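[1] Return atomic coordinates for the entry below.
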Amino acid sequence: MSNEPIELQAALATFTDLWSPRIVTRVNDYDVRIAKVEGEHVWHAHDDTDEFFLVLDGELDISLREGDGASAAERTVTLPRGAVFVVPRGVEHRPSSSGGASILMFEPTGTLSVGDRHETVPSHVDVTTGHALAGRHGTAR
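    Purely as a prediction, here's the structure:
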């Protein structure tokens, strides 16, 4: 990881893959990841960790299933640019963006982008734990 400032817009300009996070830096045992998203991701949950979202550009919807089984209630939160939201551990959720968005996520290193519980993973979803950010992305001058 770099010990120089990282300009997020420059880092986002280095890739076009959707739902394929890039690791910008690490803080203790946590990854700071950025991603470009459009359309729907998969329903998933993280059993052992919360998931932090910050919308850098665009708008992100996060559908949530709260409760168990047949009594689970669904709701959707909409995050405009600059908004943050934390999905609590164990809550099933599905991020989506009809117009596209750029997001920053903060989660433990090794956390799968499709969570711990999911049925099938569409072929367009990159199931890695994030890719290293390529190149140098210092502060814009």
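
[2] When you work out contacts or count neighbours from here on, use the C-alpha atoms and nothing else.
    Noted.

[3] Roughly how far does residue 110 sit from residue 37?
    As judged by C-alpha to C-alpha, to the nearest Å, residue 110 and residue 37 stand 20 Å apart.

[4] can you pull out the helices in the chain?
    For the chain, the helices defined by DSSP state H occupy 8-12.

[5] which strand of it spans the most residues?
    Longest strand in the chain, counting residues (DSSP state E): strand 92-108.

[6] which ones are touching residue 92?
    Shown in contact with residue 92 (C-alpha atoms under 8 Å, 6 or more residues apart in numbering): 43, 44, 45, 46, 64, 65, 66.

[7] Scan those and report the most crowded one.
    residue 45 (26 neighbours; other C-alpha atoms under 10 Å).

[8] thinking it is in contact with residue 112, fair?
    No. Between residue 45 and residue 112 there is no contact under C-alpha atoms under 8 Å: 9.9 Å.

[9] Let me have the contacts of residue 92 in TSV, extended by distance to residue 104.
    TSV is the format used below for the contacts of residue 92 (distance: C-alpha to C-alpha, whole Å):
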residue	distance to residue 104
43	19
44	18
45	18
46	17
64	19
65	22
66	23
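
[10] Sequence B follows; please return its structure for comparison with A:
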Amino acid sequence: MTDITKPATAVNIEAKLALFAEQWAPHRIAGINDYDVKIAKVQGEFVWHTHEATDELFLVVSGLLTIQLRDGDVVLGPGEIYVVPKGVEHCPRAEEETAILMLEPAGTVNTGSAGGPRTREPVPLD
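    The predicted structure is shown next:
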């Protein structure tokens, strides 16, 4: 939600990424309507999961991200986006530390249908 009592300021993604080191932990940097704009640092392989009710947008800020899909992988570099359609099983993976931005409805669980120890609530940085 936008707080109209705060002065208007731009969000610097690089500055927000510098505030944390933990990987695979989403951080909320903004909201738009009923959506969260989240960033994360990732390395290694996540978990295979689906989001039955929503699409999920990934934008690579730095590094390389592979979105593994059952019918073929999508490799993203800086400035590239991919939208995983709702209900499609996927597993993000990064060989080196990669910074990503995600756009999805507020309340979307990062591990989708899989749950487990990597499930995290987004940490607000907005």
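
[11] what's the TM-score here?
    After superposition, the two chains reach a TM-score (TM-score structural alignment, normalised by the length of structure 2) of 0.90; 121 aligned residues with a C-alpha RMSD of 1.4 Å.

[12] picking that back up, tell me which of residue 110 and residue 37 of structure 1 has more neighbours.
    Set side by side, residue 110 of structure 1 and residue 37 show more neighbours around residue 37, with 25 against 12, by other C-alpha under 10 Å.

[13] ok now do the spatially most central residue of structure 2, which residues does it touch?
    The structure's structure 2 has its C-alpha centroid closest to residue 102; by C-alpha atoms, centre = their mean the separation is 3.3 Å. Applying C-alpha under 8 Å, 6+ apart to residue 102 of structure 2 gives the contacts 36, 37, 38, 39, 56, 57, 58, 59.

[14] Any of the residues you listed buried? List them.
    36, 37, 38, 39, 56, 58, 59 (16 or more other C-alpha atoms under 10 Å).

[15] Between these, which sits nearest residue 97 of structure 2?
    Residue 97 of structure 2 lies nearest to residue 39 out of these, by C-alpha to C-alpha, at 13.1 Å.

[16] Contact partners for the aligned residue in structure 2 for residue 107 of structure 1?
    Here residue 107 of structure 1 is matched to residue 104 in structure 2, going by TM-score structural alignment. Neighbour list for residue 104 of structure 2: 35, 36, 37, 54, 55, 56, 57 [criterion: C-alpha under 8 Å, 6+ apart].

[17] Report the separation between residue 104 of structure 2 and residue 21 of structure 2.
    22 Å.

[18] Can you report how many residues lie near residue 91 of structure 2?
    17.

[19] My read is that it contacts residue 42, right?
    No. Using C-alpha under 8 Å, residue 91 of structure 2 makes no contact with residue 42, being 12.0 Å away.

[20] and residue 90 of structure 2, what pairs with it in structure 1?
    By TM-score structural alignment, residue 90 of structure 2 lines up with residue 93.

[21] whoops, residue 76 of structure 2 was the one
    So, by TM-score structural alignment, residue 76 of structure 2 is matched to residue 79.
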